[in-house]
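from the sequence below, what's the structure:
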Amino acid sequence: MPSRDPHFGREGIQSMPQLRDCSLHALSVAIAFALSSVTGFPAQAQTASIPDKYRLGPLPDGIATVEHGASTLSIPGTVDLSRAWRLALEHDHTYLAAISEQAATQTQRQQGRSVLLPQVQAGYWRSKVTGTIEQPYMGRRLSSDVSYDSTNAYIQLQQPLLNYERYATYRRGAARAQQGSAVFAVKQQETGIRLATAYFNLLLAYDDWRLQRALTESLASQAQALEARYRQSEGTSTDVQETQARLAVARADVIAADDRLRVAARELQALVGAPVSTVAGLSRDFPLLPLIPASLQQWLERAANNADVRSAQEAVRVADAEVDRAASRYFPTMDLVASYGKADSENLSTLSQRSNTFIVGIQVNIPIFTGGYNTANVSRAHLDRRRLQQELDATRERVQATITRQYTNVQGGAERINALAAAVESSQLSLDSAEKSFLYGAVSNLDVLKTQDKLYQAKYQLVKARLEYLLAHMELASAVGELESVQFDRISNVYLGPAISLDGERG
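Okay, the predicted model is just below:
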């Protein structure tokens, strides 16, 4: 029986130097012959690599990276959106998983090509045969003991000559590799939006905490002033109690805002790989840049570049190759087969005989009946292709709607920012007027408190509108497949500036 022990196999070959040398020579001849027959498909392995457009560029001078596993140390210096993006490309586990996934899918191309290349296999077995032979002789049966070693070694090459199924498999492998690159582009765009969302959520949480704290300090000063007026019989206890009640609520809001800020900082940390102690906040100047191109129709025409659309298109191409592969099982196949074998005492009829055989031939297989499998398989492939085409159409419609929504968010966001900026200015003037009127008894203390709340809400909504405006810009770029490092750099240079300490100011 053939031995499955690799050490045993090597010892057996070494014990037969002539067989070993002959087998190795035959193997080299067979491989050379096989490769020469398919010069159009190089046999060397190709390492899967990330497309150049997805490769990471070097970090700008002065920007430090964070080593994996060093999550307990804060990132030195100020982290703006541009730097956070580059850190996320190096440390975000979801993005790193996408890189590995994309590299794995690139092997599909090589796997598909391999079925067109020669298939070479070799075998060797050695067995010990013992027993008794009985044979008639002059009316009697003579028996004799048998004990001998039987060995057999062979090497075989099979090269497809006419095999449409294997060619369809090759096309499917190439299509899957292209689909892998398209899926990676989707993951890259998603990483950019996740990073921008986390960064802007952190800025919004910080401004919320800052405004809540400023409101609390203002209410605390106001409560002290009202208590002093009450002690001098110039105010009422109602005013004091109203202010103290509002102060208690404000202090609770500060605690809640602080919790949201900590959560937002942790979410950003998960993307950049380490705690962030200082970030770049929004600048005082907030220019509203025009959209380029300005027409919605021009943006809709660029929807074909959307990563989801391209991924769905590649999925349809894979389905096309799968349809061809399923249909190819109806066709005959033709293979070139070459083998070389060497046997010693292979059986009783060849006892004590050695044989060397070399066979070259053409093998033709003609499918006749498979129990209905091929028919069902072709139907399945066509239905899958139809499903993927419908999903592609749905993706196109969804992307068109997304582009329209983000375009209107940018255009409407600019108008909303102007309106909220005017609301902040008006609320500040209203508060100043209410505070003066309260001193003369023209308005109540409750009116002043309500005006303060309106000012806080206006400031908070203004910050939120600005961040939503920036995020809409980035989501619009992502919707047309153009969210790249340049967008992160531009926002950092134009809209971000003052450093915000997330540790020192909160204490």
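
okay, CA-based contacts and neighbour counts for the rest of this
OK.

run the chain-centre distance for the host helix or strand of Asp208.
Following DSSP states H and E, one finds Asp208 within helix 164-231. From the chain centre to the centre of helix 164-231 is a distance of 17 Å (CA atoms, centre = their mean, to the nearest Å).

for it, enumerate the helices and strands it packs against.
Applying 3 or more CA pairs under 8 Å, 6 or more residues apart in numbering; DSSP states H and E, one finds that helix 164-231 makes contact with helix 81-91, helix 93-114, helix 237-272, helix 307-327, helix 445-479.

and this one, please, so the two structures can be compared:
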Amino acid sequence: MNKRALTGALVMLATVAYAGAAAAVDLLGVVERSTDHDADLAAFRAGSRAAGQAVPKARAALLPQVVGGWGRAYNSVVTEGLPNTHYWQSGWTVVLTQPVFDWSKWTTYRQADFVAARGAVDFARARQAVILRAVEAYFDELAAEDEMTRANDYAATLDLHLSELVRKRRVGEATVIDVRDAEAAREQAQLQQQDARDEVHLKRLALEHLTGEPFEALSRVSEAAGLPGLSPPDVESWASQAAAHDYTVQQKQVDHHIAELEVEKARAARLPVVSLTASHTPAGAASGYMRPTTTTTAMLSVTIPIFEGGANTATIDEKLALQDKAQDELVAATRTAGASAREYWSRFHAGVARVDVLSRVVQSSQAALDATKVGYRVGSRASTDVLRASEAYFANRRDLIRARYATVMALLQLKAAAASLDVDEIARVNELLLNGAVGGGIVADAEAGRKPASAEVKQGVAPADARHSAPITNMQPALAEADTRRPKFDADVLRALSAIRP
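Just a heads-up that it's a prediction; the model follows:
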């Protein structure tokens, strides 16, 4: 091969290698593509925009309403004993209506703040759910690929062992039973390889479904990567944060306040309604006049409900029952959020301990496999000992791989339970896993300058035995302090909550 051809080949290989590296997608890339592609999330985003219009709509009902119109009419007047009169009448009119006192409309205006906040919370909760699904799909495929690598390595080890047994069988140093055992183990390894290939294919399809596009490969986790840290370390801090900030809890808090205002609206139906109406009709448009006549009228009207057949009483009782339902759902969501945080905290710490133990077990089983192979060569170990040691080593290696991913997933689920899983958090985990960053770790949003967790629970959510939740406006200081490191999309939630009028 001449120098020019060699140079071209090297350039081509470098180009292929660069293209393969560029095609690899990391955890952050998968999450960003999933959030951009998810149609349900787009629907929640549109729903949040629609919910944001509740405030201007409700405010418009309290402002003056001006209606203008133009018309042309033909009049025919027949009066006995008088000449018949026929004439055309045309012109325009303006009518102004201003509510003076309507407690139902005013309550709807106050309620609109919570409707807008509900839309923002729904969108933030949906986005966090998409992030979790993307992370889970990413780790599922990595685990499937690692399992395929393990199955291939296991099969290669058995191939070498079987080849050595066949060679020894020819010279009479191995038995037929040894060969048959190795062949059976090799067939089992081939089945594991097939299962692993199928699993990789299925996980890849699931990931492509989430991201909406195919890709060549995923970025591998660095061998130097450590597990993220956890701060604060105690479980009750996380449980308190989840009970106060979990998105489902925030939804139920908003729903409860909406239900309270529904009761107030139902009671407002018993109150009088005062309205001011004014109209102006220029000359030529006054109805009933033969000659052009200009009319201007203004009227203050009071409507007082007297008897409605018991419908209003039934409506009030219905809204009170729905308010109790919303309160019970809030208590249930608070308990569930705290329990979920405790569960994921326990899973994370158990996972850390399991990874530590399995790391030592893998090292020990690898040393045992190497020693067994040496013993087999010198005749102190049998072929079945080599097979058992090989199976133990690769099984421990598989368990270690799964435990690492499960531990990271438990941590992210814990962050989600506290409503603090965002793209920035994913970026930190991504950097830690790919580059093996030391220190840093993953910390709680409440680490710096936070109020005690018990104070947040008192401010953010009612205790389990309370019949009425605390006003959601009292939750804002805790949220503002806890969310100094939150992503931009959660700013919509904070903005909506801070806009709620007392």
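
quick revisit: in the second structure, what stretch matches the helix holding Asp208 of the first structure?
Mapping helix 164-231 of the first structure onto the second structure (TM-score structural alignment) gives residues 103-170.

equivalent analysis for stretch 322-335 of the first structure, please.
Using TM-score structural alignment, stretch 322-335 of the first structure pairs with 262-275 in the second structure.

please enumerate residues in contact with that stretch?
With CA atoms under 8 Å, 6 or more residues apart in numbering as the test, stretch 262-275 of the second structure has contacts from 97-104, 107-108, 300-305, 312, 315-316, 319-320, 323.

can we see that at 6 Å?
With contact meaning CA atoms under 6 Å, 6 or more residues apart in numbering, stretch 262-275 of the second structure is reached by 98-104, 300-304, 316, 319.

of the residues you listed, which belong to strands?
Gln98, Pro99, Val100, Phe101, Leu300, Ser301, Val302, Thr303 (DSSP state E).

of these, just the buried ones, PyMOL syntax please.
Here is the PyMOL selection string for the buried members of these, based on 16 or more other CA atoms under 10 Å:
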select buried, resi 98+99+100+101
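
for the spatially most central residue of the first structure, give its distance to His7 of the first structure.
Geometric centre of the first structure, nearest residue: Ala98, 3.0 Å, by CA atoms, centre = their mean. Distance from Ala98 of the first structure to His7 of the first structure, counting by CA to CA, to the nearest Å: 41 Å.

please apply the same query to Ile75 of the first structure.
Counting by CA to CA, the gap from Ile75 of the first structure to His7 of the first structure is 54 Å.

check Leu117 of the first structure too.
Counting by CA to CA - Leu117 of the first structure and His7 of the first structure are separated by 30 Å.

and for Arg302 of the first structure?
62 Å.

so which of the two has more stuff around it?
Taking neighbours as other CA atoms under 10 Å, Arg302 of the first structure and His7 compare with Arg302 leading, 15 against 9.

and the more buried one? What does it align with in the second structure?
By TM-score structural alignment, Arg302 of the first structure lines up with Gln241.

over to Arg262 of the first structure?
Match for Arg262 of the first structure (TM-score structural alignment): His201.

and the angle for the helix or strand containing Val274 of the second structure with helix 103-170?
Using DSSP H and E, Val274 of the second structure sits in strand 273-281. Counting by axes from the mean of the first three to the mean of the last three CA atoms, to 10 degrees, strand 273-281 of the second structure lies at 110 degrees to helix 103-170.
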